[in-house]
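Novice: Quick one: sequence plus predicted model below, questions after.
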Amino acid sequence: MTEPTTTVNKNDDDLYNTDYQVGQDNVNFLGLDFHNPVFPISAIMVVVFVLGVLIFTDQAADFFGWLRPAITQSFDWFFVISANLFLIFCLVLAILPVGKIRLGGEEATPDYSYPAWFAMLFSAGVGIGLMFYGVLEPMNHTLTPPLGLEAGSDDARSIGTAAAIFHWGFHAWAIYAVVGLALAFFHYNKDLPLTLRSAFYPLLGDRVWGLWGHIIDIMAVLATLFGLATSLGIGANQIAAGLNYLFGIDSGIETKSILILAITIAALVSVYRGMDGGVKRLSEINMVMAAMLMVFVMVVGPTALIFSGIVSNTVDYLSWLPALSNWVGREDSGFYHGWTTFYWAWWVSWSPFVGMFIARVSRGRTVREFILAVLIAPTIVCIVWMTTFGTTALNQMDGGYMGVVNLITNGNWQPELSIYKMFEALPFTAVISFFGMVLTIIFFVTSSDSGSLVIDTITAGGKIDAPVSQRIFWCTIEGLAAIALLMGGGLGALQAATISTGLPFAVFLLVMCVSLYIGLSRELRRKQFA
């Protein structure tokens, strides 16, 4: 057994009167320091899954091809209602007096500056996705608008980019904020382990250290891993497309598998260096490179349209938000199931990863500051990004250039090439395309290494200083899972795996909201009568 490193706080009320100690259920084995039984059960389940998909590739492809539409069509209402509730819950917390509570106590100060904090939020949460969908979504939703709107109408042009922002804006970050805030509060203010089970302590009490806690953490590991695998698959598709576009290298499954392996090795180096030496440094590089790319497109693209579009798209996003958030009587099943329902499931499955990552870098912020920053700052970045790339592509279409349009119409669906086709109509095409591909690679590495740190923390019972060999194990497993799913059905299989884990985990997150509110309310009452 390992020596306990942290004891649970008992000084506020009977709610946290427990003798549980971080590390007391951990086991030392072959240099590992893992939580029993979360680590072995999670590891065995993932390894068996990977081997099963690799052995029964055709059957897996058929299964995942059935699974995604089955879930999105049967549980669309549940995902949309849940996402709406998460956003409302966050806004209510920011308004209520509990918003004054500081993560870590009244004397706590932030560990990271605002620029460093925002950089890590952005790169870990949405980096790969924005590179892949930044051109694709505004164009696709303009040509085939949601809500049954007529293509080519003024409303279609208004909702095109707004619908893209909708998927990457407030709802997405509300899901992350719920998990991040719960983890940060119960860890920094109550000295509970930095793991998902701790967020349920007000409801379950000491039972979080038993079966229910094990189930919660195992589900968090599976959801995080498959959510990450989807992102890694998207990144591999786009990088392979870039290599084919620039150098004529085959973009088949072999190339994508080699890419995932190579970038997993690069992520291992970052994992070895830890949070500050690896993840933080790569996140800052990501932000600088992403800003350079966006500024370049702003300058050489339709600059005036982009700047005016930032304002108009913000207004359009807020205007269309209620209709896009509605789940009753939808006439746009393709958009509703193929895009929105999938996105909400993806964000839910990613929430342990992004939420824990946010929690680890958010000590010293108040609840209100945390919520407003996590909701607003990334959403603004998404608005500016989608407007810059989407407006440029739409302006090219208006001018007669059909490079992007031809990729998503007439049965020629090649979304991974959309950003490169947009670059094709800009100056310095080869240079900027190569730059964009490198940026995607670095985003890829950042997601893989930060995800490994998060999964390792969960499977180590909340310890943030577990042996490096464990991080290496999970980083490797993430890459293998992504390869297996690509072989067993491509991007559709990755998305199906994400949705299947996101569905049950969304239930956990709704219960987590109740538990978090109880914890914050008791903390506020304790402060008032102290």
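Specialist: Happy to help now that I have it.
Novice: Please count neighbours and contacts with C-alpha atoms only from this point.
Specialist: Fine.
Novice: In three-state terms, label residue 33 for me.
Specialist: The assignment at residue 33 comes out as strand when based on DSSP: H, G, I helix; E, B strand; the rest coil.
Novice: burial of it, as a residue count?
Specialist: Neighbours of residue 33 under the rule other Cα atoms under 10 Å: 25.
Novice: ok, second structure coming up, stack it against the first:
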Amino acid sequence: MNENPHDLEEQKKELEAEYDTEHEIGDQNINPLGLDLHNPVFVTSALLIVVFVILSLVFPEQANEHLDNTRQWIGRTFDWLFLSAGNIFVLFCLALIVLPIGRIRIGGQDAKPEFSVISWFSMLFAAGMGIGLMFWSVAEPVGYFTEWFGTPLGIEGGTEESRQAALGATMYHWGLHPWAIYAVVGLALAFFAYNKGMPLTVRSAFYPILGERIWGPIGHVIDILAVLATMFGLATSLGLGAQQAASGIGFLFDIDTGLNTQIAIIIGVTIIALLSVMRGIHGGVKLLSNINLVFAAVLLLFVMVAGGIIAFLSSIGTTVTGYVQYIIPLSNPVGRDDETFYHAWTIFFWAWWISWSPFVGMFIARVSRGRTVRQFVTAVLLVPTLVTVVWMSAFGGSGLTQSRDGVGALADGISDSSLALFQMLEHLPFTAITSFLAIALVLVFFITSSDSGSLVIDAITSGGKTDAPQSQRLFWATTEGVVAGVLLAVGGAAALNALQAGAVSTGLPFVIVLLVMCVSLMKGLFHELALIRIEEAKT
């Protein structure tokens, strides 16, 4: 490329001018409570959440009915949108890996990673899947195999084919698709913050499309939607975690596992999460994530060995084969005859991942400076998927074997999703020890999710700051626990439906946001690639 250096410099200045912005997001001030208010995002988000909590507690039956009706309506009306969007996100991420923009480095070409690879993996994995993998790894495949949750693609339960379909469908819900959603959001936030110098908040990702308008009302709406989606996505996970921890404690110590116990667990864990929040990422989230990695590895190795290595390896083959065989049919929204499975599970999971994406995306963005786009997307997309294959093969495979062979409670299907993991462990050696370890793992996942989530919501509501007042982070950590408790309370016996409804309701508007984000991110990456090529031409 033989161009005049002066011309190259002029081209560079013109390109850089496209992102010459003062990043003014609105008035910010420290109030007497020590909150760095980003008006109106903080106030509006907090107000909407408080109104939801109050109305739900005052009118619990009406709230539960409304939540359930909303979940069913969204599932029936927008099922095609959720499924199609999930497919688009996977294809988009694969394109990022192979296109030339994959060589762009987050933070600039000279940026260095802040965390080791192991710490990086453990933090993004704990934040992205933790409680869900513990809750569903046994319940979901066994539920499909025994037809308690409906069967994927209408395949008859209890057969060898349905075993493969159950593991394949479970991987479909926990593999490439959710991590593609996280990768899109995480990369967009990291790129515009660390390469373009914008605030670390969701609105920044739309600058190539909206320009300076992102600092006004449109940007406020985007960030408010992100806060609400994150709050209810987190509340779903925290509610599931409280249910499973209560079931495990009741399983071990024969105590009541009802709402009071679940609320007590939420209160206790929220207090610990508050202490973790005060210590920040390095002293809190990083430490707990590394502890979780050890706990999870120990429990995984035990289940692999105790369930039989040969059986585990066979289950690996069944899981991979089922995933490859059924990923395309399960991704097709047209002509489905498995309505119960499709609407009750796939649409719920997709909405859950989408509602979680601001939280997980922003968190992994904060810990991913120094990685190239190709490294980032490959790691976020493929590494957790491979780990999930191993996890589901061990836990789900053991549960399916017990169900198929008529061993224990799983032989009759899933009577209580939160108990399934412990019912599987009951028929392996050292039940008390492994069940206690599983409870500890759920609780630590609970803490890291609450801790990470409060840091993320705090950043969004303070206009992208990563050093907002500590009192603000404590406020959001507390609010997450309150919302989770309220969803459990208004749901009553059908608490799982209420938790699902919260995720689905906030996931719907945010799926549109994410689709537009893909377009904006691509524009921004090609802009950065043009700058890099000019610099290379100058040298």
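Specialist: Yep, it's here. Predicted model, so just to flag it, every value in this text is computed and none were measured.
Novice: just the helices in the stretch 1-150 of structure 1 please.
Specialist: For the stretch 1-150 of structure 1, applying DSSP state H, counting those that start in this stretch gives helices covering 38-55, 57-74, 76-95, 114-125, 127-143.
Novice: need those helices in TSV with mean neighbour count, can you?
Specialist: Below are the helices of the stretch 1-150 of structure 1 laid out as TSV (neighbours: other Cα atoms under 10 Å):
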stretch	mean neighbour count
helix 38-55	16
helix 57-74	17
helix 76-95	18
helix 114-125	21
helix 127-143	24
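Novice: For residue 452 of structure 1, give its distance to residue 236 of structure 1.
Specialist: Note on residue 452 of structure 1: its distance to residue 236 of structure 1, by Cα to Cα, to the nearest Å, is 18 Å.
Novice: again, but for residue 15 of structure 1
Specialist: For residue 15 of structure 1, the distance to residue 236 of structure 1 - Cα to Cα - is 47 Å.
Novice: which one of the two has more residues nearby?
Specialist: It is residue 236, of residue 15 of structure 1 and residue 236, that has more neighbours when counted by other Cα under 10 Å, with 29 against 15.
Novice: just checking, what residue in structure 2 corresponds to the more buried one?
Specialist: Correspondence of residue 236 of structure 1 to structure 2, assessed by TM-score structural alignment: residue 242.
Novice: hang on, isn't its match packed against residue 269?
Specialist: No: under the criterion of Cα atoms under 8 Å, residue 242 of structure 2 makes no contact with residue 269, lying 9.1 Å away.
Novice: Now the aligned partner of residue 523 of structure 1 in structure 2: closest residue in space, sequence neighbours ignored.
Specialist: In structure 2, the residue matched to residue 523 of structure 1 (TM-score structural alignment) is residue 528. Excluding the flanking residues, the one nearest residue 528 of structure 2 by Cα to Cα, 6 or more residues apart in numbering is residue 104, at 7.6 Å.
Novice: report the longest helix in structure 2, please.
Specialist: With secondary structure taken from DSSP state H, structure 2 has its longest helix at helix 495-538.
Novice: which helices and strands does it pack with?
Specialist: helix 5-17, helix 60-98, helix 176-194, helix 207-210, helix 217-253, helix 347-366, helix 470-491 (3 or more Cα pairs under 8 Å, 6 or more residues apart in numbering; DSSP states H and E).
Novice: Check the mean deviation of stretch 128-140 of structure 1 from structure 2.
Specialist: Here stretch 128-140 of structure 1, set against structure 2 after superposition, deviates by a mean of 0.8 Å using mean Cα distance after the TM-score superposition for structure 1.
Novice: Distance from that stretch to the middle of the chain?
Specialist: How far stretch 128-140 of structure 1 lies from its chain's middle: 15 Å, per Cα atoms, centre = their mean, to the nearest Å.
Novice: against structure 2, where does that stretch fall?
Specialist: Counting by TM-score structural alignment, stretch 128-140 of structure 1 corresponds to 131-143 in structure 2.
Novice: in the stretch 301-450 of structure 2, which spans are helices?
Specialist: Using DSSP H, counting those that start in this stretch, helices in the stretch 301-450 of structure 2 cover 309-331, 339-341, 347-366, 373-404, 420-425, 431-461.
Novice: what stretch of structure 1 does the fifth one fall on?
Specialist: What that stands for is helix 420-425 of structure 2. Under TM-score structural alignment, helix 420-425 of structure 2 corresponds to residues 418-423 of structure 1.
Novice: what's the average distance of that stretch to structure 2?
Specialist: Stretch 418-423 of structure 1 sits 0.5 Å off on average (mean Cα distance after the TM-score superposition for structure 1).
Novice: Am I right that residue 197 of structure 2 falls within a helix?
Specialist: No: counting by three-state DSSP, one finds residue 197 of structure 2 to be coil, located in no helix.
Novice: okay, now it: neighbour count?
Specialist: Counted with other Cα under 10 Å, residues neighbouring residue 197 of structure 2 total 17.
Novice: Alignment lookup: it to structure 1.
Specialist: Aligned partner of residue 197 of structure 2 by TM-score structural alignment: residue 191.
Novice: And for residue 84 of structure 2?
Specialist: In structure 1, residue 84 of structure 2 lands on residue 81 (TM-score structural alignment).
Novice: next one: residue 30 of structure 2
Specialist: Using TM-score structural alignment, residue 30 of structure 2 sits opposite residue 28 in structure 1.
Novice: what's the distance between that match and residue 210 of structure 1?
Specialist: 19 Å.
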